[in-house]
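Undergrad: structural data only, the sequence is not supplied:
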């Protein structure tokens, strides 16, 4: 095996990986787009299967500008859902006064001890 065979193999491997990345990006963008109908999505997928290079180039020219906008919107939506989940789990949705009032009610009812109340109060104020 010569030096140029190795260089050619590296180049072809790079081109194949780049091709796969473009295909997965296009397919991800197709399924992320809620404005495009299912029939149009099916046509794009069939075209990607039978004429992959030409279809990929046409897709990138015709719809490439919106790909980043859809990816950004999807990322922002996922971040908002994650933040809401974290707030729900961490109990950060309640104001400190509400948390302290609930802890005081539990202390008065005898559910928690004075030490637990003090710990909950300190946690709410932090």
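TA: Structure's in. What do you need? Being a predicted model, the structure only gives us computed values, none of them experimental.
Undergrad: all contacts plus neighbour counts: C-alpha atoms, from now on.
TA: Noted.
Undergrad: now do the closest residue to residue 36 other than its chain neighbours against residue 41, distance only.
TA: Of all residues not flanking residue 36 in the chain, residue 30 sits nearest, at 7.8 Å (Cα to Cα, 6 or more residues apart in numbering). Residue 30 is 6 Å from residue 41, where distance means Cα to Cα, to the nearest Å.
Undergrad: what's the helix or strand hosting residue 102 packed up against?
TA: Assigned by DSSP states H and E, residue 102 belongs to helix 96-109. If you count contacts as 3 or more Cα pairs under 8 Å, 6 or more residues apart in numbering; DSSP states H and E, helix 96-109 packs onto helix 114-125.
Undergrad: what's stretch 69-81 in contact with?
TA: 29, 32-33 (Cα atoms under 8 Å, 6 or more residues apart in numbering).
Undergrad: would you mark the buried spots in that stretch?
TA: For stretch 69-81, a neighbour-count test (16 or more other Cα atoms under 10 Å) marks 70-71 as buried.
Undergrad: and the longest helix for the chain?
TA: helix 52-90 (DSSP state H).
Undergrad: quick one: distance of it to the chain centre.
TA: Offset of helix 52-90 from its chain centre (Cα atoms, centre = their mean, to the nearest Å): 8 Å.
Undergrad: pasting the second one now:
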């Protein structure tokens, strides 16, 4: 009686079956990521009311394949636009934080410095106006 099941079991699962198993697992994970992204988009959308959010959520949860495909067809373009707006908002917040943290001079500080330079005669009136328009631009 041979009790060694390990090597026999390993030879019963060919390489092509391993490939198909990995492919199906990858597609399953991809689909779950899509479902989570759709649900996040549903709740991120400000133009969609509470009942609309509830309806889409139930549709996507109860019938995930059909719900995901219908949502992507009906609201896919808006999904991309909302993603773009969110990225732009985060980028602007990051840039504002960096400017604030780095101590970048504000336009008011720059204008005060230019006025002092003009008062002391270090720059002419034309240079002052040119620098002022550059600061205010």
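TA: In hand now; what should we look at? Keep in mind it's a predicted model, so treat the numbers as computed, not measured.
Undergrad: and the TM-score between them?
TA: Scored against TM-score structural alignment, normalised by the length of the first structure, the superposed chains reach a TM-score of 0.70; 99 aligned residues with a Cα RMSD of 1.8 Å.
Undergrad: for PyMOL, what selects the buried ones among the contacts of stretch 69-81 of the first structure?
TA: The PyMOL selection below is limited to those of the contacts of stretch 69-81 of the first structure classed as buried (16+ other Cα under 10 Å):
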select buried, resi 29
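Undergrad: in helices only, show me the contacts of stretch 69-81 of the first structure.
TA: Filtering the contacts of stretch 69-81 of the first structure for helices - DSSP H - leaves 29, 32.
Undergrad: of the contacts of stretch 69-81 of the first structure, which is the nearest to residue 8 of the first structure?
TA: residue 29 (31.4 Å; Cα to Cα).
Undergrad: can you find the partner of that closest one in the second structure?
TA: Aligned counterpart of residue 29 of the first structure in the second structure: residue 41 (TM-score structural alignment).
Undergrad: correct me, but that match touches residue 78?
TA: No. With contact defined as Cα atoms under 8 Å, residue 41 of the second structure does not reach residue 78; the gap is 9.4 Å.
Undergrad: can you tell me the centre-most residue of the second structure?
TA: residue 87 (4.8 Å; Cα atoms, centre = their mean).
Undergrad: if I look at the aligned residue in the first structure for that residue, how far off is residue 81 of the first structure?
TA: Mapped onto the first structure by TM-score structural alignment, residue 87 of the second structure lines up with residue 75. Per Cα to Cα, residue 75 of the first structure is found 10 Å from residue 81 of the first structure.
Undergrad: swap in residue 32 of the first structure?
TA: From residue 32 of the first structure to residue 81 of the first structure the distance is 17 Å (Cα to Cα).
Undergrad: residue 49 of the first structure now?
TA: Taking Cα to Cα, one finds residue 49 of the first structure at 34 Å from residue 81 of the first structure.
Undergrad: tell me which of residue 30 and residue 41 of the first structure has more neighbours.
TA: residue 30 (23 against 15; other Cα atoms under 10 Å).
Undergrad: and stretch 115-126 of the first structure, which residues are buried?
TA: Result for stretch 115-126 of the first structure [16+ other Cα under 10 Å]: buried residues 117, 120-121, 124.
Undergrad: which single one of those is nearest to residue 3 of the first structure?
TA: Out of these, the member with the shortest distance to residue 3 of the first structure (by Cα to Cα) is residue 124, at 67.0 Å.
Undergrad: nearest residue to that closest one in space, please, no chain neighbours.
TA: Residue 124 of the first structure sits nearest to residue 96 (Cα to Cα, 6+ apart), 5.0 Å away.
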